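Asker: Sharing a model prediction with you, sequence too.
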Amino acid sequence: MDIRRALPADLDTVADIYGREAREGHATFDVEPRPATWWEEKLAATDDHFLVAEHQGRVVGYATSGAFRPKPAYRHTRESTVYVAPGHQGLGTGRALYDALLAGLADDGVHLVVAAVALPNPASLALHRACGFEEVGVMREVGRKLGRWVDLAWLQKVLG
């Protein structure tokens, strides 16, 4: 498996991975796939560390970061996200993506990385804990998707 910066040619596959989760899962609170322009803007953002995992020439997951909040005092805090395509989960793809993402963020002087995990999602919680995140709280019934209320666990990792 190769972890590398995302390229414009990767965006359709990345959008498919995310779109499936938007339509069928609860890992994102989006209910519709994001438009191509959103992915293009994400790729163009210089501080988002948009990475993909490629296996046998095919993109099988991605990781990115974004601003936690737009206020200046949060500039050293980033929110992270990792998505892995079905069939590639549990094989180390998420861990490889997270290791590369966190290293890049640390190199950029990011102090704290936060992640939100919709519950239940024991695999994602295990991935975050294995990467050194600690759970800092749960927001109960914060989102409604697929006919049910969804809790959201917040995790954080201090980088420096």
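Answerer: Here it is on my side, so go on. Numbers count the residues shown, from 1 in each chain.
Asker: Could you use CA atoms for every contact and neighbour count after this?
Answerer: Will do.
Asker: neighbours around H76, how many?
Answerer: Look at H76: counted by other C-alpha atoms under 10 Å, it has 15 neighbours.
Asker: Pretty sure it sits against G109.
Answerer: Yes - applying C-alpha atoms under 8 Å, one finds H76 in contact with G109, separated by 7.1 Å.
Asker: which neighbours do these two share?
Answerer: Common contacts of H76 and G109 (C-alpha atoms under 8 Å, 6 or more residues apart in numbering): none found.
Asker: Please compare the first structure with the one that follows:
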Amino acid sequence: MPSRWTEVQVRPGTEGDLAPLTELYNHYVRETAITFDTEPFTPERRLPWLRSYPEDGPHRLLVAHDGRKGTESRILGYATSSAFRPKPAYSTSVEVSVYLSPDAAGRGIGTLLYERLFEALATEDVHRAYAGIALPNEPSVRLHSRFGFRHIGTYEEVGRKFGRYWDVAWYERPLARPA
């Protein structure tokens, strides 16, 4: 890891992370088509999202931070595994995603977050992971390919943001069954 960060640590997200997580996500809302949300969130509006992730189970929120003590610690990114669809038969499938602070991209933090997320999911009754990637987004395509995701299809012009239509490529990965 870069020397300017003491040590990157990964842990479950907590309510104390709400403001920096909201700020990080809002960067992508305002500046990119990576998310199809179009209006920035307040921490209060984002709180139900954060509370939907328990520390265990198939739906998780993992946070990477720079490892410094106290208020100096800074969130570098996060990874989630969420319900793929709300109907009960989909319960063994999850949708995964990673969001990084812009200055943390390309430094292995997304890889670290996914390593920890997939380690945790290996203990759960989860059969498949899916990822939707708004195109173009080569760094995300490379990350997901590195973790064994394969492209299964593309929704063409499925979302409109910044006055244009965007495609979303869908990727799938089988997950290990718990022992």
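Answerer: Arrived safely, thanks for sending. Every value quoted in this text rests on a predicted model; they were computed, and no experiment measured them.
Asker: who touches G148 of the second structure in this structure?
Answerer: With C-alpha under 8 Å, 6+ apart, G148 of the second structure has these contacts: R173.
Asker: Same question for Y98 of the first structure.
Answerer: With C-alpha under 8 Å, 6+ apart, Y98 of the first structure has these contacts: 63, 82, 131.
Asker: That one -> the second structure?
Answerer: Under the alignment (TM-score structural alignment), Y98 of the first structure pairs with Y114 of the second structure.
Asker: hang on, its match is in a helix, isn't it?
Answerer: Yes - Y114 of the second structure: assigned to a helix according to DSSP: H, G, I helix; E, B strand; the rest coil.
Asker: quick one on the thing from earlier: show me which of the contacts of Y98 of the first structure is closest to L51 of the first structure.
Answerer: A63 (5.2 Å; C-alpha to C-alpha).
Asker: What does that closest one correspond to in the second structure?
Answerer: So A63 of the first structure corresponds to A79, using TM-score structural alignment.
Asker: tell me the SS of that match?
Answerer: Per three-state DSSP, A79 of the second structure ends up strand.
Asker: picking that back up, what's the distance between the match of Y98 of the first structure and R164 of the second structure?
Answerer: 31 Å (C-alpha to C-alpha, to the nearest Å).
Asker: Also I75 of the second structure?
Answerer: 31 Å.
Asker: neighbour-wise, which of those two wins?
Answerer: The residue with more neighbours, out of I75 of the second structure and R164, is I75; 21 against 9, by other C-alpha under 10 Å.
Asker: which one is the more buried one nearest to, not counting chain neighbours?
Answerer: Excluding the flanking residues, the one nearest I75 of the second structure by C-alpha to C-alpha, 6 or more residues apart in numbering is H65, at 4.2 Å.
Asker: How about the contacts made by the residue nearest to the spatial centre of the first structure?
Answerer: Residue closest to the average C-alpha location in the first structure (C-alpha atoms, centre = their mean): T81, at 1.2 Å. By C-alpha under 8 Å, 6+ apart, the contact list for T81 of the first structure reads 63-65, 115.
Asker: Counterpart of the residue nearest to I75 of the second structure over in the first structure?
Answerer: Match for H65 of the second structure (TM-score structural alignment): E54.
Asker: Hmm, G61 and that match touching each other?
Answerer: Yes - if you go by C-alpha under 8 Å, E54 of the first structure and G61 touch, sitting 7.4 Å apart.
Asker: Looking at these two, which one has more neighbours?
Answerer: Between E54 of the first structure and G61, counted using other C-alpha under 10 Å, G61 has the larger neighbour count: 25 against 18.
Asker: Give me the distance between the more buried one and H49 of the first structure.
Answerer: Distance from G61 of the first structure to H49 of the first structure, by C-alpha to C-alpha: 14 Å.
Asker: Then M1 of the first structure?
Answerer: M1 of the first structure is 18 Å from H49 of the first structure, by C-alpha to C-alpha.
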